[in-house]
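*Asks:* Model the structure of this input:
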Amino acid sequence: MKIITWNCNGAFRKKYDFLNNFDWDIAVIQECENPAENKEFQKTLERCDSLKYFQWIGKNKNKGLAVFSRSFSIEIDKRFSKVSSEFCNYGDSSHELRYFLPLKINGFIIIGCWCHTGDDYIFRYIGQLWKYLLLNSELIDSNTIFVGDFNANKIWDYEHAWWSFSTVNKMLNQKGLYSYYHLATKDDFGKEKQPTFFLHRDKEKSYHIDYVYGNPDFLKEITILKIPKNDKQELSDHVPIYCELNMQN
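*Replies:* From the prediction side, this is the model:
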């Protein structure tokens, strides 16, 4: 299975051709408009078989989280919709966790991620994933894959309490899930040589905040790609991550 994740910085309908450069099976796209509610995107879907299967979530129809599959049917795993009164009204529409898309794909669970600010300033970004892991702990095992924009790095641990990036990394490790980039490069967390995000497209403000976490036995190859361009214009402030996995049910 070949997976690509990319925060496209909006208007994916105008950028999807970039994905044709890769032999992908699953594409996890952050800041993607809702394909079902965009007329231009509907025309794209009609002529592009590789975007045939998809799921999308979001509050803003112009900017949410989408997962596309060109090879396998995909189904939302509704077991992951659990709520709990432990967390400041989690389950109320004004405090929902954003954005996580748990999917059944070819016998595996792939959770697309775009860790958002949500409506809770304290538990923003990595705090959203921390909550998600606690709420769904019993459903997560070494056959689960987390893919996407975590909006987090160890360098910002000081901004948080027990829900820091390092805490979340440890929680995932305890489930047998590890960052494929770090497995492949041996880089230390917080000292990554290859950034995935450029704040305001400034090369001097670069950070590693996008990840693929999974069973180490699945990993065949992972690549942090260059900033994609179209007509010499940068398409996004994020670079895609592409990985090839050996997965058998």
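
*Asks:* C-alpha from now on. contacts and neighbour counts both.
*Replies:* Fine.

*Asks:* burial measure for residue 205, as a count.
*Replies:* Counted with other CA atoms under 10 Å, the neighbours of residue 205 add up to 11.

*Asks:* if I pick the nearest residue to residue 31 once chain neighbours are set aside, what's in contact with it?
*Replies:* Sequence neighbours aside, residue 63 is the residue nearest to residue 31 in space, at 4.4 Å (criterion: CA to CA, 6 or more residues apart in numbering). Counting by CA atoms under 8 Å, 6 or more residues apart in numbering, residue 63 touches 10, 30-34.

*Asks:* Do you have the helices of this structure handy? List them.
*Replies:* 39-47, 126-135, 165-174, 180-185 (DSSP state H).

*Asks:* how about the nearest residue to residue 150, chain neighbours excluded?
*Replies:* Using CA to CA, 6+ apart, the closest residue to residue 150 is residue 115 (5.0 Å).

*Asks:* quick one: that neighbour from residue 64, how far?
*Replies:* 11 Å (CA to CA, to the nearest Å).

*Asks:* okay, and the common contacts of the two?
*Replies:* With CA under 8 Å, 6+ apart as the test, residue 115 and residue 64 both reach residue 99.

*Asks:* More neighbours: the two, which one.
*Replies:* residue 115 (23 against 20).

*Asks:* quick one: contacts for residue 57?
*Replies:* Per CA under 8 Å, 6+ apart, neighbours of residue 57: 34, 64-66, 99, 101.

*Asks:* Identify the residue spatially nearest to the residue nearest the centre of the chain, adjacent ones excluded.
*Replies:* Centroid-nearest residue in the chain: residue 148, 1.6 Å away (criterion: CA atoms, centre = their mean). Nearest non-adjacent residue to residue 148, counting by CA to CA, 6+ apart: residue 113, 4.7 Å away.

*Asks:* neighbours around the one you found, how many?
*Replies:* Neighbours of residue 113 using other CA under 10 Å come to 28.

*Asks:* I am assuming residue 189 contacts residue 152, so please confirm or correct that.
*Replies:* No. With contact defined as CA atoms under 8 Å, residue 189 does not reach residue 152; the gap is 11.0 Å.

*Asks:* In terms of neighbours, single out the busier of these two.
*Replies:* residue 152 (21 against 16).

*Asks:* one more, for comparison:
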Amino acid sequence: MKIVSYNINKCTQKKVDFLLSLDADVYVVPEIANNITLPDEYTMEYLGAISSKGLGIIWKKGDLNIPDWFKDDYKALSYAIPLICDDILILGFWPTNYKKNKTYTKLAKEIIDKYTPHFSKYAQCIITGDFNLYHKENAPNKAADILEIDKMLTENGFHSVYHKNANEKIGYESRNTFYMHFKKDNPFFLDYTYSKLTVKNYYFIENPQEKFSDHIGQVIEI
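*Replies:* Predicted structure coming up:
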């Protein structure tokens, strides 16, 4: 199964079409709009306070499904969407403080706390997306620090795929996934994939053109 996780920044149909050209089974897309056009073989679940900028999870119709326990109390979280297939749980993840008086860290904790009972029910769990969280030793930011979230996920049997594969510590990454205002001198590592099991392949997608997105994409093969 191939998963693409990509915050595409200011959604357009052209950007969505580029994602679809990658021929993935699942797409986790922060900042997508809910009025995009999809081929007949795909469908999408959308969460967002506004129609032009939310979290979407797109998948090929077939064995993948939104679980029946994904009710209003889960949809009220900002934002996470689950997708299941047999013994696999994929959680699209985008903690976002749109009109909410909460830190990114608090929003992420709420999501993880809510989903923790489900993590033990599936042999493989993937959590992927734009976490809006990072760690910089020389510029700490408690409102958006990944360390507490990493600890919670590690205690649930997860590991950060990038950091395990690259043998790097959080906060000491050799590369970045986000450039604020598209400026190379203002980088952050915000986009993560956490997995319970070892994945077959993991790599980044560089933007296909200038200012396509201020993030870069992730590809996960399980």
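
*Asks:* Would you give the TM-score for this superposition?
*Replies:* After superposition, the two chains reach a TM-score (TM-score structural alignment, normalised by the length of structure 2) of 0.87; 219 aligned residues with a CA RMSD of 2.5 Å.

*Asks:* Comparing the helices of structure 1, which comes out most buried?
*Replies:* helix 126-135 (a mean of 21; mean count of other CA atoms under 10 Å).

*Asks:* Which elements pack onto that one?
*Replies:* Judged by 3 or more CA pairs under 8 Å, 6 or more residues apart in numbering; DSSP states H and E, helix 126-135 of structure 1 is in contact with helix 165-174.

*Asks:* Can you state the residues of structure 2 onto which the helix it packs on aligns?
*Replies:* The aligned range for helix 165-174 of structure 1 in structure 2 is 146-155, by TM-score structural alignment.

*Asks:* sorry, back to before: I'd like the helices of structure 1 as CSV, with distance to residue 212 of structure 1 appended.
*Replies:* Converted to CSV, the helices of structure 1 look like this (distance: least, CA to CA, whole Å):
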stretch, distance to residue 212 of structure 1
helix 39-47, 26
helix 126-135, 14
helix 165-174, 11
helix 180-185, 6
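
*Asks:* From residue 115 of structure 2, how far off is residue 161 of structure 2?
*Replies:* Note on residue 161 of structure 2: its distance to residue 115 of structure 2, by CA to CA, is 19 Å.

*Asks:* residue contacts, the aligned partner of residue 154 of structure 1 in structure 2?
*Replies:* By TM-score structural alignment, residue 154 of structure 1 lines up with residue 135 in structure 2. When contacts are counted by CA under 8 Å, 6+ apart, residue 135 of structure 2 touches 141, 144-147, 170-171.

*Asks:* Go again with 7 Å.
*Replies:* Applying CA atoms under 7 Å, 6 or more residues apart in numbering to residue 135 of structure 2 gives the contacts 145-147, 170-171.

*Asks:* got a markdown table for these, with distance to residue 101 of structure 2 too?
*Replies:* Supplementary listing: those in a markdown table, determined by distance: CA to CA, whole Å:
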| residue | distance to residue 101 of structure 2 |
| --- | --- |
| 145 | 17 |
| 146 | 19 |
| 147 | 21 |
| 170 | 27 |
| 171 | 26 |
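
*Asks:* For residue 202 of structure 2, state which of these is nearest.
*Replies:* Nearest to residue 202 of structure 2 out of the contacts of residue 135 of structure 2 is residue 170 (CA to CA; 17.2 Å).

*Asks:* which non-adjacent residue is nearest the equivalent of that closest one over in structure 1?
*Replies:* Taking TM-score structural alignment, the alignment pairs residue 170 of structure 2 with residue 189 from structure 1. Closest residue in space to residue 189 of structure 1, ignoring its immediate chain neighbours: residue 154 at 6.1 Å, by CA to CA, 6+ apart.

*Asks:* ok, which stretches of structure 2 are strands?
*Replies:* Here structure 2 has its strands, by DSSP state E, at 2-5, 26-32, 42-47, 54-60, 80-85, 88-93, 124-130, 159-160, 178-179, 187-188, 191-195, 201-205, 217-221.

*Asks:* what stretch of structure 1 does the fourth one fall on?
*Replies:* When you say that, I think you mean strand 54-60 of structure 2. With TM-score structural alignment as the criterion, strand 54-60 of structure 2 aligns to 64-70.

*Asks:* Can you list the neighbours in contact with that stretch?
*Replies:* The contact list for stretch 64-70 of structure 1 (CA under 7 Å, 6+ apart) reads 25-34, 50-58, 99, 112, 114.

*Asks:* likewise stretch 203-211 of structure 2?
*Replies:* 182, 213, 216-220.

*Asks:* May I see the buried residues of that stretch?
*Replies:* Of the residues in stretch 203-211 of structure 2, none count as buried by neighbour count, 16 or more other CA atoms under 10 Å.

*Asks:* Ends of that stretch, what's the gap?
*Replies:* By CA to CA, one end of stretch 203-211 of structure 2 lies 20 Å from the other end.

*Asks:* swap in stretch 65-80 of structure 1?
*Replies:* Across stretch 65-80 of structure 1, the terminal residues are separated by 16 Å (CA to CA).

*Asks:* For that stretch, buried residues please.
*Replies:* Buried-residue list, stretch 65-80 of structure 1, by 16+ other CA under 10 Å: 65-72, 74-76, 80.

*Asks:* again, but for stretch 71-78 of structure 2
*Replies:* Those would be 74, 77-78, for stretch 71-78 of structure 2 by 16+ other CA under 10 Å.

*Asks:* And for the aligned residue in structure 1 for residue 193 of structure 2, nearest residue in space, chain neighbours not counted?
*Replies:* Counting by TM-score structural alignment, residue 193 of structure 2 lines up with residue 212 in structure 1. The spatial neighbour of residue 212 of structure 1 that comes closest, neighbours along the chain excluded (CA to CA, 6+ apart), is residue 147 at 4.5 Å.

*Asks:* could you measure the one you found against residue 207 of structure 1, distance?
*Replies:* Distance from residue 147 of structure 1 to residue 207 of structure 1, by CA to CA: 17 Å.

*Asks:* Tell me which of those two has more neighbours.
*Replies:* More crowded of residue 147 of structure 1 and residue 207, by other CA under 10 Å: residue 147, with 27 against 22.
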